[in-house]
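J.: this one's structure only:
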């Protein structure tokens, strides 16, 4: 049973409500770069980026599932080959680290294909001295957020803030130690899964994602407008 929380109609509704609590003026003045950590979050991120007139970039990462349970993520790897592992689950399931690193290599090959398709084969640029806002459509376990934060630190980000419409309360506590600020409309104690808190999510397909990125003036790798103040 879902606890007493406010559900979102879809990703655009979630974006509108997240915009209500974001420090818009501060983000713009700091020329913040928005980071999108997943294809599922593109609709949300693109809407917020347009409203704030800020550029955004994809940070490609892939989660690694337990060998006998595709629904249970035990680790994550990013495009810079950073890895975050849920050691507690790994020990509980008796999973070997050789398995994890083998899967990480396989997943990295998939990430390279994404980079080629959605960033014209270019590696993500250095974020040295950049203020970054990582935005996700929801945060259940924090695994994706943590691999992104680890990668953003490696890339030299000056500050890292995290924004999501909804987040598991315990994850908010642990993630709060890693980022400068967390912006969320709801911290949920008995978190079920992200989709449970959306009434009618807009279906995410490769065609839709490509269309959004190609048409968006805010997606940094494919920006049509040159010389924007917030571009790297």
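T.: Right, received. Where do you want to start? Everything numeric here is computed off the predicted structure, so don't read it as measured data.

J.: CA atoms for contacts and neighbours, from now on please.
T.: Fine.

J.: Can you list the buried residues in stretch 3-15?
T.: Buried residues in stretch 3-15, defined by neighbour count with 16 or more other C-alpha atoms under 10 Å: 7-8, 10-15.

J.: also this one, for the comparison:
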């Protein structure tokens, strides 16, 4: 019989356990970025552990003409937004000139709308040269996380760390080439779905996101953690 007992009580519990797993790491002036909405309660606990600023990282799919479910790539939010294109799909679809630029502008407007709703229009924190901890509540296929990591890489982060409570072993292994460090607390087999491993996996509300971001913003100024210089991928 397959054991499917939940590993985490809820996202806050998962965040505390992830923070504990990261506790002994030395991060130089880190920023914690959450993939909304489900990643926010997890990331909040990690940001609290390191007294680090907490921000959101929006990732928006760039759909193909007349087939929006087919992704040409993704737009990754930030102070310097990055477009991550999947060249094999681009070659297959061959979108008309100007199409991608038009879609990028449209998705930027949507990101601005969401940032206004969650953060009152606060601009994204700059990440160039900084240690970034990217946090979500889990990975399944890894598509969104992979785009986010590649966007952050293009934005010039100093050190890139992915932290998730749970994910399938093969996907987690495949993401290790996209970051300096990947921390995943559990890789149960068979995996099935992220929510299966939480006792409470109700959808994170907009109100909870706003509340947690406000709490993080009201916290004292971040303390410096360690003197280790930022590490770079070879």
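T.: Received the coordinates, thanks. Since we're looking at a predicted model, the values are computed, not measured.

J.: Same list as before, the buried residues of stretch 3-15 of structure 1 that is, but in a markdown table and with secondary structure included.
T.: A markdown table is the format used below for the buried residues of stretch 3-15 of structure 1 (DSSP: H, G, I helix; E, B strand; the rest coil):
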| residue | secondary structure |
| --- | --- |
| 7 | coil |
| 8 | strand |
| 10 | coil |
| 11 | helix |
| 12 | helix |
| 13 | helix |
| 14 | helix |
| 15 | helix |
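
J.: Pick the one among the residues you listed closest to residue 24 of structure 1.
T.: residue 15 (13.1 Å; C-alpha to C-alpha).

J.: Which position in structure 2 pairs with residue 60 of structure 1?
T.: When structure 2 is aligned by TM-score structural alignment, residue 60 of structure 1 is paired with residue 58.

J.: which residues touch the nearest residue to its match once chain neighbours are set aside?
T.: Nearest in space to residue 58 of structure 2, with sequence neighbours left out and distances taken as C-alpha to C-alpha, 6 or more residues apart in numbering, is residue 77 at 5.1 Å. For residue 77 of structure 2, the contacting residues are 57-59, 108, 111, 124, taking C-alpha atoms under 8 Å, 6 or more residues apart in numbering as the criterion.

J.: State the distance from the spatially most central residue of structure 2 to residue 219 of structure 2.
T.: Here the mean C-alpha position of structure 2 is nearest to the C-alpha of residue 35 (C-alpha atoms, centre = their mean), at a distance of 3.9 Å. Residue 35 of structure 2 sits 20 Å away from residue 219 of structure 2, taking C-alpha to C-alpha, to the nearest Å as the criterion.

J.: my guess is the match of residue 60 of structure 1 meets residue 37, correct?
T.: No - the pair formed by residue 58 of structure 2 and residue 37 falls short of the contact definition of C-alpha atoms under 8 Å, at 9.5 Å.

J.: Of those two, which one has the most company?
T.: residue 58 (23 against 19; other C-alpha atoms under 10 Å).

J.: Distance check, the closest residue to residue 197 of structure 1 other than its chain neighbours against residue 21 of structure 1.
T.: Once flanking residues are discounted, residue 197 of structure 1 sits nearest to residue 7: 4.8 Å by C-alpha to C-alpha, 6+ apart. The spacing between residue 7 of structure 1 and residue 21 of structure 1, counted by C-alpha to C-alpha, is 16 Å.

J.: ditto for residue 136 of structure 1
T.: Taking C-alpha to C-alpha as the measure, residue 136 of structure 1 and residue 21 of structure 1 are separated by 15 Å.

J.: neighbour-wise, which of these two wins?
T.: residue 136 (24 against 13).

J.: The more buried one contacts residue 39, doesn't it?
T.: No - the pair residue 136 of structure 1 and residue 39 does not pass the contact test of C-alpha under 8 Å, sitting 9.7 Å apart.

J.: the longest helix in structure 2 is where?
T.: Taking DSSP state H as the assignment, the helix of structure 2 that covers the most residues is helix 99-119.

J.: helices or strands next to the helix or strand just after that one in the packing?
T.: Following helix 99-119 of structure 2 in sequence order, the next helix or strand is strand 131-135 (DSSP states H and E). Other helices and strands packing on strand 131-135 of structure 2, by 3 or more C-alpha pairs under 8 Å, 6 or more residues apart in numbering; DSSP states H and E, are strand 30-34, helix 39-50, strand 159-166.

J.: what's the average per-residue distance for strand 131-135 of structure 2 once overlaid on structure 1?
T.: Mean deviation of strand 131-135 of structure 2 relative to structure 1 after superposition (mean C-alpha distance after the TM-score superposition for structure 1): 1.2 Å.

J.: who touches stretch 192-206 of structure 2?
T.: When contacts are defined by C-alpha under 8 Å, 6+ apart, stretch 192-206 of structure 2 is touched by residues 4-11, 37-38, 118, 137-140, 166-167.

J.: mind redoing it with 7 Å?
T.: Contacts made with stretch 192-206 of structure 2 from outside it, assessed by C-alpha atoms under 7 Å, 6 or more residues apart in numbering, are listed as 5-10, 37-38, 138-140, 166-167.

J.: Same check on stretch 128-136 of structure 2?
T.: Residues outside stretch 128-136 of structure 2 that contact it (C-alpha under 7 Å, 6+ apart) are 27-35, 38-39, 42-43, 155-164, 230.

J.: Pull up the distance across it, start to finish.
T.: According to C-alpha to C-alpha, stretch 128-136 of structure 2 extends 21 Å from its N-terminal end residue to its C-terminal end residue.

J.: Could you list the buried residues of that stretch?
T.: In terms of neighbour count (16+ other C-alpha under 10 Å), stretch 128-136 of structure 2 has its buried residues at 128, 130-136.

J.: what do you get for stretch 112-131 of structure 2?
T.: Of the residues in stretch 112-131 of structure 2, those scored as buried under the neighbour-count criterion (16+ other C-alpha under 10 Å) are 112, 115, 118-119, 124-125, 127-128, 130-131.
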